[in-house]
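Asks: I'd like to go over a predicted model; first the sequence, then the structure.
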Amino acid sequence: MAEKSTQNKTQATAASVQEFLAHVEHPVRRADGYRLLDLMSGISGEQAQMWGPTIVGFGRYHYKYDTGREGDAAAIGFSPRKGSLSLYGLTYGPEAAGLLARLGKHKTGAGCLYINKLDDVDEAVLTELIRIGYRHVTTVLHHARALRT
């Protein structure tokens, strides 16, 4: 029986964020990727970094599950996928539910926020989701985990 890997499949890489975004085929997703790059880096104060081949992340946090599995992940991030923009780290904070109700056209699932294009949502609400998501992941979750160890 093969041993299960406990390492996170999505690791930070040295790949170029600018090169990745330049090669996004869909012109609206590419333009939205550049807008999200500016928005998330401005709010987080972090430099963008590629996580795996398709996720642009900002900051990082360490997680540890009760199962013992642990690793690092981007605090917030996005991926301009073919079907939609996938945004990460924005739905965990307690204030997120109220903001999502005002965001505009979107879907959620498995901790992700899916948007077809940025023009479908209220950018002020998205900005607040990014702000609270980053704060929640880097301070609240980090502090809660530190208390358990």
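Replies: Right, received. Where do you want to start?
Asks: switch to C-alpha atoms for all contacts and neighbour counts from now on
Replies: Noted.
Asks: look up the closest residue to Glu128, ignoring the ones flanking it.
Replies: If you skip the residues right next to it in sequence, Glu128 has Leu99 as its closest partner in space, 7.9 Å away by CA to CA, 6 or more residues apart in numbering.
Asks: isn't the one you found right next to Glu123, touching?
Replies: No. In this structure, Leu99 sits apart from Glu123 without contact. The criterion is CA atoms under 8 Å, and the distance is 11.3 Å.
Asks: check it against this one:
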Amino acid sequence: MIRKRITLTLIIIFLVFGPFGCATLGERWGDLSQDDKCRIIVNDMQDQLINLFEIGKVYVSAHPESQETWKGKIVPAISSANKAIATCILLIEGGDLTPGEAYRFIQPLINEVIGLLVDLGAIKTSSGEGSKWTQS
């Protein structure tokens, strides 16, 4: 038991102060070009949107009564967010977008999709400080 704790402590110390620690990642982020930062942010948001779409699909297949809301509200919201992502990708290629602008442009649309999935019941939120959403 003590050996496991020591090993775990050493791993944590290595991750914090080692070559792959947070400080190194921060330095690497600082070394990236604005376009690379935008690509990372947009790619992450695209992954979020794909995951939300999959969560919704699974929920609707298990709850066919929610099909109308899915097709009428959620799919158009996902489509809108996807178009915003495509626009950002084009702007990145032209060098006309900052990481902050990419985030401010796409994140509200993703938040809207999350809200619609919460209203549908596909995602449940835990109440309280620092609440997180989970798939239901």
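Replies: Great, that's in hand. In this text the structure is predicted, and so the values were computed from the model without any measurement.
Asks: what TM-score do we get after superposing?
Replies: Once the chains are laid over each other, their TM-score by TM-score structural alignment, normalised by the length of structure 2 reads 0.32; 71 aligned residues with a CA RMSD of 4.5 Å.
Asks: who's in contact with the residue nearest to Glu128 of structure 1?
Replies: Applying CA atoms under 8 Å, 6 or more residues apart in numbering, we find Leu99 of structure 1 in contact with Val125, Glu128, Leu129.
Asks: in terms of helices and strands, where is it?
Replies: Per DSSP states H and E, Leu99 of structure 1 falls inside helix 96-103.
Asks: buried ones in that helix?
Replies: Residues Ala96, Leu100, Leu103 are the ones in helix 96-103 of structure 1 that count as buried (16 or more other CA atoms under 10 Å).
Asks: also stretch 102-114 of structure 2?
Replies: Under the neighbour-count rule (16+ other CA under 10 Å), stretch 102-114 of structure 2 has Ala102, Tyr103, Phe105, Ile106, Gln107, Leu109, Ile110, Val113, Ile114 buried.
Asks: element containing the second one, please.
Replies: Right, the one you point to is Tyr103 of structure 2. helix 99-120.
Asks: same check on Tyr63 of structure 1?
Replies: Mapping Tyr63 of structure 1 onto the secondary structure by DSSP H and E places it in strand 55-64.
Asks: so the following helix or strand past that strand versus strand 55-64, what angle?
Replies: Proceeding N to C from strand 55-64 of structure 1, the next assigned helix or strand is strand 70-80, under DSSP H and E. In terms of direction (axes from the mean of the first three to the mean of the last three CA atoms, to 10 degrees), strand 70-80 of structure 1 departs from strand 55-64 by 160 degrees.
Asks: next secondary structure after strand 70-80 of structure 1?
Replies: Counting by DSSP H and E, the element after strand 70-80 of structure 1 in chain order, helix or strand, is strand 85-88.
Asks: mind listing what's buried in that following strand?
Replies: Neighbour-count burial for strand 85-88 of structure 1, counted by 16+ other CA under 10 Å, picks out Leu85, Ser86, Leu87, Tyr88.
Asks: from those, which is closest to Leu37 of structure 1?
Replies: Closest approach to Leu37 of structure 1 among the buried residues of strand 85-88 of structure 1 (CA to CA): Leu87, at 11.5 Å.
Asks: my guess is the closest one contacts Gly77. True?
Replies: Yes. Leu87 of structure 1 sits in contact with Gly77 when judged by CA under 8 Å, with a separation of 5.8 Å.
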